[in-house]
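**Student:** just coords:
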């Protein structure tokens, strides 16, 4: 099998991301990233209106938990299928499920049907995320992979900046159903271009592995569902659901990730562990930023959203910096964790010393920069440490590590948010102190990452 669309690309010829060989695939992967990101942000913005219109507030939490839980199953299934048959079948099935789920949700007469559509959509979205990772591994030479992951970061940043405004205009002018119904029409031509490009990659079929991971994925999906529903519950029920879900995830995750991940074994397990720490730190911190700015500093929701945009832009900046050839390697994740730790330290001190918005904004910009430097470079390093016949499994492990660690971090953040006391800066200092400790732990892990050329224990 060739590892790129142009087999000669690693032998003197230096193609660009938008050169003739890669232009169509690069633009299509960027577009599908934008569509998936826009759908997630737009639906989150409009969900209160949707639940009210369908008289389904009782299923509000399930409308979020369903697709997240289903995505875990989609990730595991796509990794299993990609190892045996390459990324093309996994991507096709994922795209069909994603589009079908959106059509079901967009035409739903009741909230129950909408939740069902969201579950099908989540299944497809999880499969797409893993298939795209394997596509990058097999369609692009190693020299272009940092640029591809930077492009993906841009695909998420763009909707985060304009998504809420565009979704609001669509809901006002056309109605909320078109947030679901418009995307499949745009998805079809984009997916078709990707599928055509993948015909140029030989499949090199392998025997199917045991589907045991799919069983663990089903159990993990159930635990993720409990965690998300618990985060939207109250009282004693919240604690039972969250504690049960978290305990279940901690039991299941070691069986779904590379052996030795939680013991920080050298090689791929340590890279996955750092990716988990990076994601948990960022998204747990992100949950507190709007509350801190609105409740403690009196900013409007618009201004608080501007602060999140600063983080998103600096994330893209970090991802774009990491694509420079001279900077690639294990130094980038270390630099990312340094920037993230510094940013969180500034936010932490702002609650104890400065009591000003400016340090918070500056600190969050540093956190976003660190996320951009670390997140994309860890994807590149993971590819470098993965044999070709295990790219599907590793891609699934990487996406599952993100999804499960973020679910756990947000559940802990949800508990903290539910017990925050307005007017007490020490509460927020404790919250950001916790995420600062996570970042420092990630800094220690990053200091001992493997070299890209050494696969180590897996």
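**Tutor:** Arrived safely. Note that this is a predicted model, so its numbers are computed, not measured. Numbers count the residues shown, from 1 in each chain.
**Student:** going forward, measure contacts and count neighbours with C-alpha atoms only.
**Tutor:** Fine.
**Student:** and the residue positioned nearest the centre of the chain, what is it in contact with?
**Tutor:** Nearest to the geometric centre of the chain sits residue 402, at 6.0 Å (C-alpha atoms, centre = their mean). If you count contacts by C-alpha atoms under 8 Å, 6 or more residues apart in numbering, residue 402 has them with 275, 276, 279, 280.
**Student:** Then residue 223?
**Tutor:** By C-alpha under 8 Å, 6+ apart, the neighbours of residue 223 are 69, 244, 245, 246, 248, 249.
**Student:** ditto for residue 416
**Tutor:** Contacts of residue 416 (C-alpha under 8 Å, 6+ apart): residue 431.
**Student:** so how far is the helix or strand where it lies off the chain centroid?
**Tutor:** Assessed by DSSP states H and E, residue 416 sits inside helix 391-418. Remark: helix 391-418 is offset 8 Å from the chain centroid, using C-alpha atoms, centre = their mean, to the nearest Å.
**Student:** again with stretch 220-237
**Tutor:** 20 Å.
**Student:** List the buried residues of it.
**Tutor:** 220-232 (16 or more other C-alpha atoms under 10 Å).
**Student:** structure B:
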């Protein structure tokens, strides 16, 4: 499906119907995001994003110290890739339930598993146990943003969505400012275990604020379908879930192949896992995604390249600074902090520019900045001053911030009523696949280097080179995105 640019209609051609439609749209956006009838939804979603943001910023900052305590550098990457592989399941299951059972059930299950994972992670006695806890967190964290996107699609008018995504990015400001430093303070004063455990109360607060709002949104569109339509939908959902399981198994097999197993086993796992994952992706993503078909399919693919390029490096910035170059953990924390701030600032910038220059131009700017930031981080690994890591990751944060939201706005604008969950699941799936592949392949490189006795600074050089390749690939692919945000589907 190709999405053509939407051009403004000349005033001379606007009839009574068009005028009535414009008036209805103006009424819908009156009062902005924080109008009384949508204020609770906005606040609830922002709190939920803040919960996930604290977890992401805090765990990334303390992982070098966790590794020193538990050992198992070979499993360092699995702490992140296991999280994101599990999030693939959470994204698709939540997206399907959102379209059939409403938003409350998948949201509460996601929060519950997320909190259990925090408890398991906080009590981990070994790196494998920590990975298990992160897998539980991942399933919950996958469900949470998928439900958030679906709620935006149902409860926020199309003209307000760019600002809503900017507000959600702003929810990273406080975690970005205090998350890494607070995590390091807690780790030094008490233990890294409390960094996991102190997040549990945030789960309760987020649930209390958000569940009533989601429940008030009522049944999903299409809940009154006849028996044949429900049966067809269930069949499609079961097929999709099987494909997601195959995708996770395929990617997981490829990751295991790169984690230092015997060569024969690695070859078998790779030859089985890669085709399995590719075939599953063909069935799960919009038709034409892997071919970069212009419009929405290419937009979904570009989201995967964006998260691949950023998170393949982001997960290993603290390791590169602390273990690779002998820098302070505070420099690593500062790099993560400024990245969150520039991501947020760029997200607000795109909200003001998207109608003027369109999503394609914004993504080209974003990928250029991301490539520049990752390239600078590669230079740090090769010997540039360690303090440049803060500058490098500020540039990278700006890059992903300017490119990230326009992709979601484009895809959601193309979703028909009642299909917001599936649309959000598609882009979130590409999001998580990109992160899982980037972090997982990076972890495989770390494991390979550990097995061969490479110095950490040498190993992370290859990781950042991989991330740079992803950013440059995304820059080329972004030319297939729509020039303008499509008209809202009906």
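**Tutor:** Noted; the coordinates are in hand. What you see is a predicted model; the values in this text were computed from it and never measured.
**Student:** related to what we said a few turns ago, which residue in the second structure aligns with the residue nearest to the centre of the first structure?
**Tutor:** Using TM-score structural alignment, the partner of residue 402 of the first structure in the second structure is residue 431.
**Student:** Then residue 74 of the first structure?
**Tutor:** So residue 74 of the first structure corresponds to residue 90, using TM-score structural alignment.
**Student:** Assess the claim that its match and residue 145 are in contact.
**Tutor:** No: the pair residue 90 of the second structure / residue 145 is not scored as a contact, 9.5 Å apart, by C-alpha atoms under 8 Å.
**Student:** Between those two, which has more neighbouring residues?
**Tutor:** Each of residue 90 of the second structure and residue 145 had its neighbours counted (other C-alpha atoms under 10 Å), and the higher figure belongs to residue 90 (28 against 25).
**Student:** Just list the residues touching the more buried one, thanks.
**Tutor:** Counting by C-alpha under 8 Å, 6+ apart, residue 90 of the second structure has contacts 110, 138, 139, 140, 141, 142, 143.
**Student:** follow-up on the earlier one: quick check: helices, which of the buried residues of stretch 220-237 of the first structure are part of them?
**Tutor:** 220, 221, 222, 223, 224, 225, 226, 227, 228, 229, 230, 231 (DSSP state H).
**Student:** the helices in the stretch 301-450 of the first structure, which residues?
**Tutor:** 301-321, 331-349, 357-384, 391-418, 425-446 (DSSP state H, counting those that start in this stretch).
**Student:** do the same with the stretch 51-200 of the first structure
**Tutor:** Under DSSP H, counting those that start in this stretch, the stretch 51-200 of the first structure gives helices at 60-85, 87-106, 111-139, 145-173, 177-198.
**Student:** Just the residues contacting the second one, thanks.
**Tutor:** Okay, so that is helix 87-106 of the first structure. Residues from elsewhere that reach helix 87-106 of the first structure, judged by C-alpha under 8 Å, 6+ apart: 74, 78, 81-82, 113-128, 131-132, 134-135, 177-181, 183-184, 187, 191, 195, 198, 392.
**Student:** That helix versus helix 60-85: what angle between them?
**Tutor:** With axes from the mean of the first three to the mean of the last three C-alpha atoms, to 10 degrees defining the directions, helix 87-106 of the first structure sits at 160 degrees from helix 60-85.
**Student:** how about the helices of the stretch 51-200 of the first structure, which one is nearest residue 35 of the first structure?
**Tutor:** helix 177-198 (6.8 Å; C-alpha to C-alpha).
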